[in-house]
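Colleague: Fold the following, please.
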Amino acid sequence: MNAFNKLKEVAPMLWTDKVTIQTTKKVVNEHHITTSEPVTVVSDEPAKVILKGLKASEQSFFGTDEYDATLLLSTGIDVPAGATIIVTDVNGKVTKYKRSSKGYSGYVSHQEIAMTRDEKA
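Modeller: Below you'll find the model as predicted:
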């Protein structure tokens, strides 16, 4: 078990992407009107994006750029389902993922978050 704890410390050192995770929080004001305000869960956190199923043949006529990816992130960060995840890769390219799953933290070293990029190309 001690070796896994060391992996938990070492794995983020190998991740070259940085993520900012944002969600919304419902706020009820004094007039009983519910509004939402943006909340940043984490900013510039080391992470790694793994792409799945990116095929040129699946690009649609309307110019959308849609594919699935998995985010590897340190445990201990509570990522709610539906969070917006903004990834900056090692080359400075920013990619925004609009749909995400709740983090799966069944591993000692990291958690995994399923994401979908769905933007107009």
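
Colleague: C-alpha from now on. contacts and neighbour counts both.
Modeller: Fine.

Colleague: Apart from its chain neighbours, what residue comes closest to the residue nearest to the spatial centre of the chain?
Modeller: Among the residues of the chain, the one closest to the centroid is Ile85, at 4.1 Å (CA atoms, centre = their mean). Closest residue to Ile85 apart from its sequence neighbours, by CA to CA, 6 or more residues apart in numbering: Ile21 at 4.6 Å.

Colleague: After the helix or strand containing the one you found, heading C-terminal, what element do we hit next?
Modeller: According to DSSP states H and E, Ile21 maps onto strand 17-28. Using DSSP H and E, the helix or strand that follows strand 17-28 in sequence is strand 34-52.

Colleague: one more, for comparison:
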Amino acid sequence: MSYFNGLKNALPKLWNDRVKIVGTLPTKHGYITNNEDVTIVEDEPAKVVLKGQSASEQSFFGTDEYDAKLIIRNGIKIPAGADIYVTDVNGQVTKYKRASKGYSGYFSHQEVAMVRSEKA
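Modeller: So this is what the prediction gives:
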């Protein structure tokens, strides 16, 4: 598998998006454990792939909702339900929520299913 090591290092150089991932993790304070928001990564290279975006699926109330997939390096533990903030090459920040747990079955990267659900 050593011939894939170059691919693992080269792919992030092609990803122009930057992500900040915030997840809820159990944090212990003495005898009490609370779930707290924790920044998992910040300014991490990644790539967002839109699964489908159709104008006919826009609702009357002006929500902008579509499915997307995040491609990011392996080694980052992304919990289900994490909030993902993506900054594209133009500086536009998009928030995704209801993320799935990362699928790391690929040698070079992992994929995370996301839903953008914001008011337009």
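
Colleague: picking up where we left off before, if you count neighbours, what's buried in the strand holding Ile21 of structure 1?
Modeller: Neighbour-count burial for strand 17-28 of structure 1 flags 17-24 (criterion: 16 or more other CA atoms under 10 Å).

Colleague: Throw those into a markdown table and include distance to Tyr67 of structure 1, thanks.
Modeller: A markdown table is the format used below for the buried residues of strand 17-28 of structure 1 (distance: CA to CA, whole Å):
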| residue | distance to Tyr67 of structure 1 |
| --- | --- |
| Asp17 | 18 |
| Lys18 | 19 |
| Val19 | 18 |
| Thr20 | 19 |
| Ile21 | 19 |
| Gln22 | 20 |
| Thr23 | 21 |
| Thr24 | 24 |
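
Colleague: Am I right that the residue nearest to the centre of structure 1 falls within a strand?
Modeller: Yes - with DSSP: H, G, I helix; E, B strand; the rest coil as the criterion, Ile85 of structure 1 is assigned to a strand.

Colleague: Give me the number of neighbouring residues for Tyr66 of structure 2.
Modeller: By other CA atoms under 10 Å, the residues close to Tyr66 of structure 2 number 18.

Colleague: what residues are up against it?
Modeller: 50-53, 115-117 (CA atoms under 8 Å, 6 or more residues apart in numbering).

Colleague: want to throw those residues into CSV with neighbour count?
Modeller: Conversion of the contacts of Tyr66 of structure 2 to CSV gives the following (neighbours: other CA atoms under 10 Å):
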residue, neighbour count
Leu50, 13
Lys51, 12
Gly52, 10
Gln53, 13
Val115, 20
Arg116, 18
Ser117, 16
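
Colleague: okay, these in TSV with distance to Tyr106 of structure 2 next?
Modeller: Shown next, in TSV, are the contacts of Tyr66 of structure 2 (distance: CA to CA, whole Å):
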residue	distance to Tyr106 of structure 2
Leu50	19
Lys51	19
Gly52	23
Gln53	26
Val115	22
Arg116	24
Ser117	28
